[in-house]
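# have a look at this prediction, sequence included:
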Amino acid sequence: MLRFPPQISGFFGSVALLLVAATGARGDIVSDWNALALTAMTGTDSPVVAHDLAILQVSMYNADQSIEGTYATYGYGAYPAPGAGPAGADYQAAMIAAANTVMQNLYSGSSSSFTTLYNTQLSGIADSQAKTDGIAWGVTIANNLLSARATDGSADAASTPYTPVGTIGYWQQTSAAGALLPGWGNVGTFAIAGTGAYMTTLPGGSVTSYLQSSQYAADYNQVKDLGSAFSLTRTSDQTNQAYFWAAGDGTVKMTGMWNQIAQTVATNAGLSTADTARLLATLNVAMADASTTAMATTYDQQFWRPETAIANGDIDGNASTNVDVSWAPLITSPSLPEYVSLNATISEAAATVLASYLGDSVSFSLGSDINGDGSIDLTRNFTSFSQAATEAAMSGVYGGTQFQTSVADGQIIGYNVANDVLANNFAVVPEPAGTVLILCGALFLLGVRRRR
């Protein structure tokens, strides 16, 4: 049964997952690789960032947990969960080797940076058979996952043929850029059993039905008012939110921003290496599958952007939408259909994962590179993950690129996908003593039943 996010239903139904206290180093190994990966991925589109970071973080997680065994190793589809690693192998060496193997494969153009981090981290581990075994095991873990994902469709997503419908209500290109990743909805998922169960449709089930509805009129007039480049009703804070979360070209994009949040809160909470790896693996798997679902929905529905809609308000069949041919959005529209909001979907998935592990009421700050020049232009402070997710989602309305319905439905997708990932992956391995007690209890009940 589908569940609804707190912004929609008013009830945060996610089951809290307790972090197991683990001994060992802090999560610096994991965060360092994540941060360097984001540097290499700057300018890469959000779905690709989540996809590639999921491969990176799952490799590190599996390299660790196949040796430490605190949490269940990850497996899905053509990639079976790995069994126990070599006895006595160094788990940190395994994680470092796995990370380097993944990044050298996916981003060979930054090879020297990865090699430098690899050598630096390994130099802190004394040479031994445990280190040697750990390195070899990490390479094996990474190569197995890379092999399983090599045919997942991500390599062909950008070149998938796509021609806009071009009629009333359907997306029309708003820039010279081609359609963004039109085949990404066909990319293999990491954890959910396909995208179909999570995809949504426009209200009324069709473009025409939505266009003629009062809901569309409300969405239309809201974004026309708040999202205009020269809006007189949008507050200065709403303008800041629009710019802050725009995640345009030359930035780490929306998935990268949520990874930066995760790195910050993991460090502030003092999470161990194991818990940091688990958090980031869960986060990126959830964002990857949420992105794929959103992209599948986007190219299935093919709805037009506000700037096209408002320029054609006189021919959309709705008497409550007044045309304005000079209207322009505050933020440049992304080059893909409008419904559903990719940023809202990603953000809700991320916030759901982070709140499940750490509780929602966590304070943090985040800086944003607004113009893509590599420097922080604006910093915002938050008191909860849900607050940040709501801001990120609504920034599309304030920026004039999204309708409210698109935002709300994107949040539903992100929330449901994240909860599926949380419920079925990265679980705590039961303590042996607990398993024995459960077995003894079952045998006792069986004996009682037989005596009856």
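All right, it came through fine.

# C-alpha only now, for contacts and for neighbours.
Fine.

# surely residue 333 is in a strand?
No - counting by DSSP: H, G, I helix; E, B strand; the rest coil, residue 333 is not found in a strand; it is coil.

# pull the number of nearby residues for it.
Look at residue 333: counted by other CA atoms under 10 Å, it has 23 neighbours.

# please apply the same query to the one 5 residues further on.
When counting by other CA under 10 Å, one arrives at 25 neighbours for residue 338.

# secondary structure element for it?
In this structure, residue 338 sits in neither a helix nor a strand according to DSSP states H and E.

# ditto for residue 380
strand 378-382.

# ok, which stretches of the stretch 151-300 of the chain are helices?
207-211, 214-226, 236-244, 253-268, 273-301 (DSSP state H, counting those that start in this stretch).

# same check, this time on the stretch 351-452 of the chain
For the stretch 351-452 of the chain, the helices defined by DSSP H, counting those that start in this stretch occupy 385-398, 404-424, 432-451.

# format those helices as a markdown table; extra columns: mean neighbour count and distance to residue 184.
Conversion of the helices of the stretch 351-452 of the chain to a markdown table gives the following (neighbours: other CA atoms under 10 Å; distance: least, CA to CA, whole Å):
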| stretch | mean neighbour count | distance to residue 184 |
| --- | --- | --- |
| helix 385-398 | 25 | 21 |
| helix 404-424 | 24 | 16 |
| helix 432-451 | 11 | 42 |
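
# what's the closest of the ones you listed to residue 143?
helix 404-424 (23.1 Å; CA to CA).

# quick check: angle from that closest one to helix 214-226?
Using axes from the mean of the first three to the mean of the last three CA atoms, to 10 degrees, the inter-axis angle of helix 404-424 relative to helix 214-226 is 100 degrees.

# try this one side by side with the last:
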Amino acid sequence: MKRFLMVCLLLSVWTGPVRAARPDLNARLQPTVFALTMVMIHDVVNPPAASRFYTYCLLGAHEIVAQHQPNGISPARLVRSFKPPTLDKSKPYDYQLAALYCMLETGRLILPSGYMLADEQTKFLAELKGHYPEAVVNGSVSVAQAVAKQVLAYAAVDNYSKLSARLRYRPTKTDGYWYPTPPGYMEAIEPHWRTIRPMLLDSCGQFKPKPPVAFSRDTTSAFHKLMQEVYQTTKSLTDEQRFIASYWDCNPFAINTSGHMSIGFKKISPGGHWMNIASLVSTKAQIPFDQAVMVQSVVAMTLMDSFISCWDEKYRSNRIRPETAINRYLNPRWQPLLQTPPFPEYTSGHSVISSAVAEVLSYLIGDQFSFTDTTETIFELPERNFTSFRQAAEEASISRLYGGIHYRDAIENGQEQGRAIGTFVVEKLRKAGVKPPVE
């Protein structure tokens, strides 16, 4: 008995205190990306800019995990003129901790109110106490900070900094052209976004869509039929159609007016909605951490390039919104269900980005992958079930007709444009050797 007690005592001395189970880093990925989303909602970041921020915040994390996989494929194999950051491996670190911290650090440095992420960083490090040696945590932070700085240097030359120096966009009152809409009559958002350097595409005009139906005041014209369809559809919406329009609204610029008072309602951007879907389905599919980071990064890059392609066409065709056209030529009192976003109509941004991301997720996660989307629950909308990514993209696209803010050709040609972008990205992934984590 004494010998047994002595052995137990010696074991307790040799092993020391037992560390508690380490945090599930896979479970930490979605909240980390959503922390970026919350800052963007706070800042009322416009949709194209949000996609750019997501891309750079995920790029460094993608590179870190790629360099620690046996057959890791660096984003440099996919991204134009991107050189892989050099990692300092002289000190101990955990690459997955570094990847998560790198997302927050890049966001802290690049977002307008990035300072808000400092609390998230402190919270994350507090969660690691007692689970990882202090030297490993410190080393992980150092690696993350170094990579974030290299990503910011790459981002600094994508032409974003030159946007404010370009000529101010001036709308025209000529028939058929976009003009600011009520209630805010805001200036056009990002009229020079086509000048931003794409990540995966060769150029902003690589997937130029079909031209829009020509504007005409002739009541027998194709344009008049499109305008009438929007007008008549919004007059006879079902409860389900109204809900679909609201569910996919994702308008960071929404304003509610009462007399002389205007109140802004902050909402998630369209890209932010799809980023959260990517997080949710990665969790459901039980994708390992490294591959889940890659999925998020590729989705972000697809969103960024889709917005560049879409905005290239928006300010080329400069097409009039249904609200302006219907008020001028059909009914001056008509109002759309949704608030009209402050930029030209053609093509539909929701249609382009949703269709592109649906193709990418169908390749990476699964062609018929069913999922429950809980993204909008924080905005007091119920969760919604989808049988596939393409079904969700179809619904997001047609929601713009129900909302009264897009004509059908902008929706359908936008879907075609987005599918072409998504197919191109998938082919690029295949050629680089990126295999679906779910097969």
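Sure thing, it's come through. Worth saying up front: this structure is predicted, and the values here are computed from it rather than measured.

# TM-score for these two?
Remark: TM-score between the superposed chains equals 0.81 [TM-score structural alignment, normalised by the length of structure 2]; 389 aligned residues with a CA RMSD of 2.7 Å.

# need the winner for burial among the helices of the stretch 151-300 of structure 1.
Across the helices of the stretch 151-300 of structure 1, averaging neighbours per residue (mean count of other CA atoms under 10 Å) puts helix 273-301 on top, at a mean of 28.

# mind reading off the mean deviation between the helix or strand just after it and structure 2?
The C-terminal neighbour of helix 273-301 of structure 1 among helices and strands, as given by DSSP H and E, is helix 306-311. Helix 306-311 of structure 1, aligned to structure 2 and superposed, deviates on average by 1.6 Å (mean CA distance after the TM-score superposition for structure 1).

# touching helix 306-311 of structure 1 from outside, list them.
169, 171-172, 174, 220, 223-224, 316, 321-329, 400-403 (CA atoms under 8 Å, 6 or more residues apart in numbering).

# give the aligned range of that helix in structure 2.
The alignment of helix 306-311 of structure 1 onto structure 2 (TM-score structural alignment) covers residues 322-327.

# to residue 301 of structure 1, which of the helices of the stretch 351-452 of structure 1 lies closest?
Nearest of the helices of the stretch 351-452 of structure 1 (CA to CA): helix 404-424, 11.1 Å.

# report the aligned residue range of structure 2 for the closest one.
So helix 404-424 of structure 1 sits over residues 408-428 in structure 2, by TM-score structural alignment.

# mean offset of the matching stretch relative to structure 1 (after superposition)
Averaged out, stretch 408-428 of structure 2 is 1.7 Å away (mean CA distance after the TM-score superposition for structure 1).

# chain center to that stretch, what's the gap?
Put simply, stretch 408-428 of structure 2 sits 16 Å off its chain's centre (CA atoms, centre = their mean, to the nearest Å).

# same check, this time on stretch 362-370 of structure 2
18 Å.

# ok, back up a step: buried ones among the contacts of helix 306-311 of structure 1?
169, 171-172, 174, 220, 223-224, 316, 321-323, 327-329, 400-403 (16 or more other CA atoms under 10 Å).

# centroid residue for structure 1?
The centre of structure 1 sits closest to residue 287, judged by CA atoms, centre = their mean, with a distance of 1.9 Å.

# measure the nearest residue to that one once chain neighbours are set aside to residue 415 of structure 1 for me?
The shortest distance from residue 287 of structure 1 to any non-neighbouring residue, by CA to CA, 6 or more residues apart in numbering, is to residue 346 (5.4 Å). Residue 346 of structure 1 is 9 Å from residue 415 of structure 1, where distance means CA to CA, to the nearest Å.

# residue 177 of structure 2 pairs with which position in structure 1?
Applying TM-score structural alignment, one finds that residue 177 of structure 2 aligns to residue 170 in structure 1.

# among the helices of the stretch 351-452 of structure 1, which is nearest residue 282 of structure 1?
Nearest to residue 282 of structure 1, of the helices of the stretch 351-452 of structure 1 and by CA to CA, is helix 404-424 at 7.2 Å.

# that closest one versus helix 273-301: what angle between them?
Going by the same axes, to 10 degrees, helix 404-424 of structure 1 makes 140 degrees with helix 273-301.

# what's the angle from helix 404-424 of structure 1 to helix 385-398?
Computed by the same axes, to 10 degrees, the angle separating helix 404-424 of structure 1 from helix 385-398 equals 150 degrees.

# counting contacts, what elements does helix 404-424 of structure 1 pack onto?
Using 3 or more CA pairs under 8 Å, 6 or more residues apart in numbering; DSSP states H and E as the contact test, the elements touching helix 404-424 of structure 1 are helix 214-226, helix 273-301, helix 342-358, helix 385-398.

# which one of the ones you listed lies nearest to residue 107 of structure 1?
Closest among those, once you apply CA to CA, is helix 273-301, at 17.5 Å.

# mean per-residue distance, the closest one versus structure 2.
Looks like 0.7 Å for helix 273-301 of structure 1 (mean CA distance after the TM-score superposition for structure 1).

# so who does residue 302 of structure 2 touch?
By CA under 8 Å, 6+ apart, the contact set of residue 302 of structure 2 is 200, 353, 356, 357, 421, 422, 425.

# how about the first one, what's its match in structure 1?
Right, residue 200 of structure 2. Checking TM-score structural alignment: residue 200 of structure 2 goes with residue 191.

# just the second one next, same as before
Residue 353 of structure 2 maps onto residue 346 of structure 1 when the alignment is built from TM-score structural alignment.

# so its match makes contact with residue 289?
No - with contacts counted by CA atoms under 8 Å, residue 346 of structure 1 stays clear of residue 289, the gap being 9.2 Å.

# now the helices and strands packed on helix 404-424 of structure 1 as JSON lines including distance to residue 129 of structure 1?
Formatted as JSON lines, those follow (distance: least, CA to CA, whole Å):
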{"stretch": "helix 214-226", "distance to residue 129 of structure 1": "62"}
{"stretch": "helix 273-301", "distance to residue 129 of structure 1": "21"}
{"stretch": "helix 342-358", "distance to residue 129 of structure 1": "35"}
{"stretch": "helix 385-398", "distance to residue 129 of structure 1": "43"}
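
# out of the ones you listed, which comes closest to residue 146 of structure 1?
Among those, helix 273-301 sits nearest to residue 146 of structure 1 (CA to CA), with 14.7 Å.

# what angle do helix 342-358 and that closest one make with each other?
Using the same axes, to 10 degrees: helix 273-301 of structure 1 against helix 342-358 is 150 degrees.
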